[in-house]
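Visitor: Sequence first, then the predicted structure, then my questions.
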Amino acid sequence: MEVFQGKSIFKGVAIGPLLYYGKKETTVRREKIEDTEAEVARYKEAREKSVAQLRQLHDDSVKKVGEENAAIFDVHAMLMEDEDFCEAIENAIRTQNVNAEYAVAVAGENFSKMFAEMEDEYFKARSADMKDISERLIRVLTGEDEMHSFEEPSIIIADDLMPSETVQLDKEKVLAFVTRLGSSNSHTAILARTMNIPALIDIPIREDWNGKLAAVDGHTGTFYLDPDEETLHEMEEKRDRDLEARRLLQELKGKKNISLDGKEINLYANIGGLKDVAAVLSNDGGGVGLFRSEFLYIGRDSLPTEEEQFQAYKAVVETMAGKRVIIRTLDIGADKKADYLELEKEDNPALGYRAIRICLTRPDIFKTQLRAIFRASAFGKVAIMYPMITSVEELDKIHTIVAEVKKELTADKIPFKDDVEEGVMIETPAAALISDDLARKVDFFSIGTNDLTQYTLAMDRQNSRLDVFYNPHHKAILRLIRMTIENGHKGGAWVGICGELGADTTLTETFLRMGVDELSVSPSMILPVRDAIRKSHAYPEKE
């Protein structure tokens, strides 16, 4: 038996045979082509087929991991059709008389290197995406299968897994996945948690492990290769306890989110669109605490119209049947791009022109969205949440625009509810520090712990080199959260948490004792968090 210590990115225990997932090495040879136009046509046909694959993968993945996580396929489709990338390939075929596979390989490598050398973190991340889409194109051109297939349930081992690869794994046959590379805060890690697949990183995997028996302990981050009988028995017992715990969670459906000492809070879900609502309802979510409206703007060539947005919001609101639906206004910029907005390149986009800053300087976009949201309010219980707020002045400008929108809707005799709740996301240290002032102007706060953590610690949470320093439980973060809750209540606002810390059950009792009113988590975490609430105390013990 060999034992390796890695990092856990999702708890759970798995026992089974190992399946090495290695990318198929496709040797791309340079070939001389006489009929270049026919070769360009062959490339275009492969591109169309690849884009169709990506669109289908998006639709299939929504069912597994929700709209937000499936959006990676929309990004890949956009890159696949990028004008500069396409021109580079077609130009190489025509001027160098080379085959499409070779032109794609060269263009993919050049664009990947170009992105990798950029300072902008968003574009750096696109480096791996360019490799991914180039490999897809080459597979289509050469007629190779897209993914490894496997018959029996297995523990997947790999050097690394792209998000696009992770969501394609057959969840019914994947016991766990273990990689050598990766970050505990990466997109792939978030996908693993969403899919409830035990996962480890930082394990020095080898291809010759393929077929061997192994055990994964996601609770401790331990990997056992060829476990002995004693270890195997211990892991089997631990796995059975986990499975029983999951079964017991199902019995919590219909139960209240109430602490041992009687405090009841709201437990909502984060969604990216209508397709996520089924998961909210099946997991007994009490409402939608974060509707990420930016996914209506991504993966398209132009702004969504008022009518398109209205229909999307209305469908979610009607399906939630009177339960609160909190719609976050456009939060685009930083790592979320829409080329048609023609946003200028920034040295530090996470600190740049994004979210409410775009809305306040382009009020035509903002008013269109607000009109759609207020129209949807006539069909259920809607609340509006504004992201990336840093000042009272921003809030005053928002309220002026909201008043204009209401006046226009009234003049147009379009029905809407005048008492729609309005709130702000507390995701910057500035907002937390002036939360006493903000609370007097809103109905609620929702604390976005992901951005609040990285802005407070001055660390990019996607940077794997910072994992050893990145601490979302840092005392400074918890102090800002406590301050926000206390200031919110003093000012008459209720306070929720919608970031990943809301689903961290090791902090559930801490948040209850701070006085939080609502937690919004991914649909799959609703029942585990409900269980944690029902096992926690919210008030100091009486002497």
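Guide: Okay, I see it. Keep in mind it's a predicted model, so treat the numbers as computed, not measured.

Visitor: Only C-alpha atoms from now on, for both contacts and neighbour counts.
Guide: OK.

Visitor: can you give me the strands in the stretch 351-500 of the chain?
Guide: Along the stretch 351-500 of the chain, the segments classed as strands by DSSP state E, counting those that start in this stretch run 382-386, 421-426, 444-447, 494-497.

Visitor: Just name the most buried of these.
Guide: Mean neighbour count, computed with mean count of other C-alpha atoms under 10 Å, is highest for strand 444-447 among those, reaching a mean of 28.

Visitor: what's in contact with that one?
Guide: Outside of strand 444-447, the residues within contact range by C-alpha atoms under 8 Å, 6 or more residues apart in numbering are 385, 421-427, 439, 481, 488, 493-499.

Visitor: gap between it and the chain center?
Guide: Here strand 444-447 is found 19 Å from its chain centre; the criterion is C-alpha atoms, centre = their mean, to the nearest Å.

Visitor: Equivalent analysis for stretch 363-380, please.
Guide: The answer for stretch 363-380 is 24 Å, by C-alpha atoms, centre = their mean.

Visitor: For that stretch, buried residues please.
Guide: For stretch 363-380, burial by neighbour count (16 or more other C-alpha atoms under 10 Å) applies to 365-380.

Visitor: adding another structure so you can compare the two:
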Amino acid sequence: MLKGIPAAPGIVVGKAFVFGKEDLDVAPIDITEDQVPLEISRFEDALIQTRQEIIALQKKIAADMGSEHGEVFDAHLLVLEDRMLIEEVISRVKKEKLNIDYIFSQVLKRYAHVFSKIEDEYLKERISDINDVGRRILRNLLGRMRKGLAELEDEVVVVAHDLSPSDTASMHKNRVKGFITDIGGKTSHTAIMAKSLEIPAVVGLEIATEQIKNGDIVIVDGASGTVIVSPDADTLKKYQVQEEKLKGQTETLAAIRNLPAQTTDGRHVTLAANIEFPDEIPSVLEHGADGVGLYRTEYFYMNRKDLPVEDEQFEAYKNLATTFGDKPVIVRTLDLGGDKFISQFNLPKEMSPFMGWRAIRFCLGRPDIFKTQLRAILRASVFGNLKIMFPMISGVEELRRAKEMVEEAKKELKGRGIAYNAGIEIGAMIEVPSAALTSDVLAREVGFFSIGTNDLIQYALAVDRTNEKIAYLYEPTHPAVLRLVKNVVEAGHRANIWVGMCGEMSSEPSLAILLLGLGLDEFSMPSASLLEIKNVIRAISYETAKKIAEEALGLATGQEVNTFLTSRLKDLLPQMYGN
């Protein structure tokens, strides 16, 4: 059994296809002065050929999967136009009098080494762009062809050290049942593409290519990040049953896609989606979301050396607003810090980054960056139903300062004669215990709350959610967490504002019963979970959910709550959650 990072949910059982690393090692060969121009000409031809290949692939992917997927290859084309890289190769050939393919391979290794040392995880993961383009150029220099994943003839689980964007984008969905990689994280192109294609995937396994051979039977559990190699008969049967069960459940859930998220006694709740990248929008629409409950905007600032300008952000928000029309789209303002760092901001290294200069604290400290984003959101607000949400509010002073910034941004736009929605709704994320405990005060200042349970749990329980050694202490069902949630919902309702949740808690079926019973108005989650939660809500009455929530709040431990809610869920939907 191997444990990695969950990249895309689902269970699949299949034969492994080890998509091995290419042997592109090149030996140095001495050349004469007369041969230098010929070597440089070969290099230039390889660059032209590689550019043609990437443009052709970009067009194919855009046509097959949508233009947003084709945009992945813009970064590859930029690598091809990197004058520093090209000039370094040509200069070294002239100086060292060695074959161009060897020189290029050495320069490529140096670039890869430099990027691997960068601490910024988003920039570090862009090494795949450099390697992908570099391997294409080397193949063209060496006159070699490579069989791609698009040419697979059998259904397989792809196993690779890494999958480049072009590898992932070109694979045939009907043939690739799932994939696993040695490296990569949740923000890698591979993980993003896997979610979009809804192919179960696990990344960051480190030793998968060492432990798995071609033809091995493997089980991929994309939800838990587990891979089982050569399972015994009992384990295989167990997962095959689960795989078939999931297929049947998917068909069952598809039937309720266009039905409202409404209890048997008529209470309606909003089911929205969390998104970070434009690539995810088609999946949100496909799963019948009522809108976007959390639009993370950090991606604008990732994988780049400059800051995004107002017009660039405006176009992205405008696209989102027009796509969803009257459906609400909640744009969370920039939430950097914690486990999300951007090199160009030179954020200080902190002993406790999750409790440091991050999120709204960073934005208030950099009004130039903050107001640029606010103006872009306000400009786009006339094209749809956009809302603004501030992250990591810890008290009313921060909230009031943030709202003042919004008013300043409005005045600046008015002075420029630019239209905006003067009545745009503003909300606060409740993810700090101090905010949860003073939510009655905060509720007077905003139009809605959205509970960010990922951080709220770790702050309330003093558990770093990224530390595997204490992961067992991270309990969404801990009585303290449930009481904080209850307090926020009740405070919001007393102030006549609606209360949602955008943390992972909202996508758990057993917890959906409890949250419904506590009176939560909106559930926001990854789009793949929407129909499952809708199914739970449509199967229960609000009155029953309230009684279950009341009983759960009387239990002493998180484990007792979890056991109780799991039992109620099985009673409610035995065909889906029964043994």
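Guide: Yep, that arrived. These numbers come from a predicted model, not from an experiment.

Visitor: picking up where we left off before, which ones among the buried residues of stretch 363-380 of the first structure are found in helices?
Guide: Among these, the members falling in helices (DSSP state H) are 365-376.

Visitor: pull the longest strand from the second structure.
Guide: Using DSSP state E to assign secondary structure, the strand with the most residues in the second structure is strand 11-18.

Visitor: Quick check: it compared with the first structure, mean distance?
Guide: Compared with the first structure after the fit, strand 11-18 of the second structure shows a mean deviation of 2.8 Å (mean C-alpha distance after the TM-score superposition for the first structure).

Visitor: about what we covered before: tell me the two of the buried residues of stretch 363-380 of the first structure that are most distant?
Guide: By the measure C-alpha to C-alpha, Ile365 and Gly380 form the most distant pair in those, at 23.8 Å.

Visitor: Which stretches in the stretch 101-250 of the first structure count as strands?
Guide: Using DSSP E, counting those that start in this stretch, strands in the stretch 101-250 of the first structure cover 154-158, 174-179, 199-201, 213-217, 222-225.

Visitor: For Arg324 of the first structure, which of these is the nearest?
Guide: Using C-alpha to C-alpha, the strands of the stretch 101-250 of the first structure put strand 199-201 closest to Arg324 of the first structure, at 33.7 Å.

Visitor: Which residue ranges of the stretch 351-500 of the first structure form helices?
Guide: 356-361, 363-376, 392-411, 429-433, 435-439, 449-457, 475-490 (DSSP state H, counting those that start in this stretch).

Visitor: How about the stretch 201-350 of the second structure?
Guide: Along the stretch 201-350 of the second structure, counting by DSSP H, counting those that start in this stretch, helices occupy 208-211, 233-254, 281-286, 310-324.

Visitor: and of those helices, who's closest to Ile548 of the second structure?
Guide: Set against Ile548 of the second structure and scored by C-alpha to C-alpha, the helices of the stretch 201-350 of the second structure come closest in helix 233-254, at 24.1 Å.

Visitor: by how many degrees do that closest one and strand 217-221 diverge?
Guide: If you take axes from the mean of the first three to the mean of the last three C-alpha atoms, to 10 degrees, helix 233-254 of the second structure sits at 40 degrees to strand 217-221.

Visitor: so what does helix 233-254 of the second structure touch, helix or strand wise?
Guide: Applying 3 or more C-alpha pairs under 8 Å, 6 or more residues apart in numbering; DSSP states H and E, one finds that helix 233-254 of the second structure makes contact with strand 11-18, helix 530-538.

Visitor: what element comes up after the helix ranked longest in the second structure heading to the C-terminus?
Guide: Counting residues, the longest helix in the second structure under DSSP H turns out to be helix 36-65. Per DSSP states H and E, helix 36-65 of the second structure leads on to helix 67-70 as the next helix or strand towards the C-terminus.

Visitor: After that next one, which helix or strand is next?
Guide: Using DSSP H and E, the helix or strand that follows helix 67-70 of the second structure towards the C-terminus is helix 74-80.

Visitor: Tell me, how many residues neighbour the nearest residue to Asp418 of the first structure once chain neighbours are set aside?
Guide: Among residues not flanking Asp418 of the first structure along the chain, Lys406 sits closest, at 7.8 Å (C-alpha to C-alpha, 6 or more residues apart in numbering). For Lys406 of the first structure, the number of neighbouring residues by other C-alpha atoms under 10 Å comes to 20.

Visitor: Likewise for the one 4 residues further on?
Guide: Thr410 of the first structure: 12 surrounding residues under other C-alpha under 10 Å.

Visitor: one step back: JSON lines please, covering the strands of the stretch 351-500 of the first structure and showing distance to Ala116 of the first structure.
Guide: Below are these laid out as JSON lines (distance: least, C-alpha to C-alpha, whole Å):
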{"stretch": "strand 382-386", "distance to Ala116 of the first structure": "33"}
{"stretch": "strand 421-426", "distance to Ala116 of the first structure": "32"}
{"stretch": "strand 444-447", "distance to Ala116 of the first structure": "32"}
{"stretch": "strand 494-497", "distance to Ala116 of the first structure": "34"}
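
Visitor: closest to Asn99 of the first structure out of the ones you listed?
Guide: Across the strands of the stretch 351-500 of the first structure, closest to Asn99 of the first structure is strand 382-386 (C-alpha to C-alpha), at 50.3 Å.

Visitor: Now do the contacts for Leu123 of the second structure.
Guide: Taking C-alpha under 8 Å, 6+ apart, we find Leu123 of the second structure in contact with 115, 302-304.
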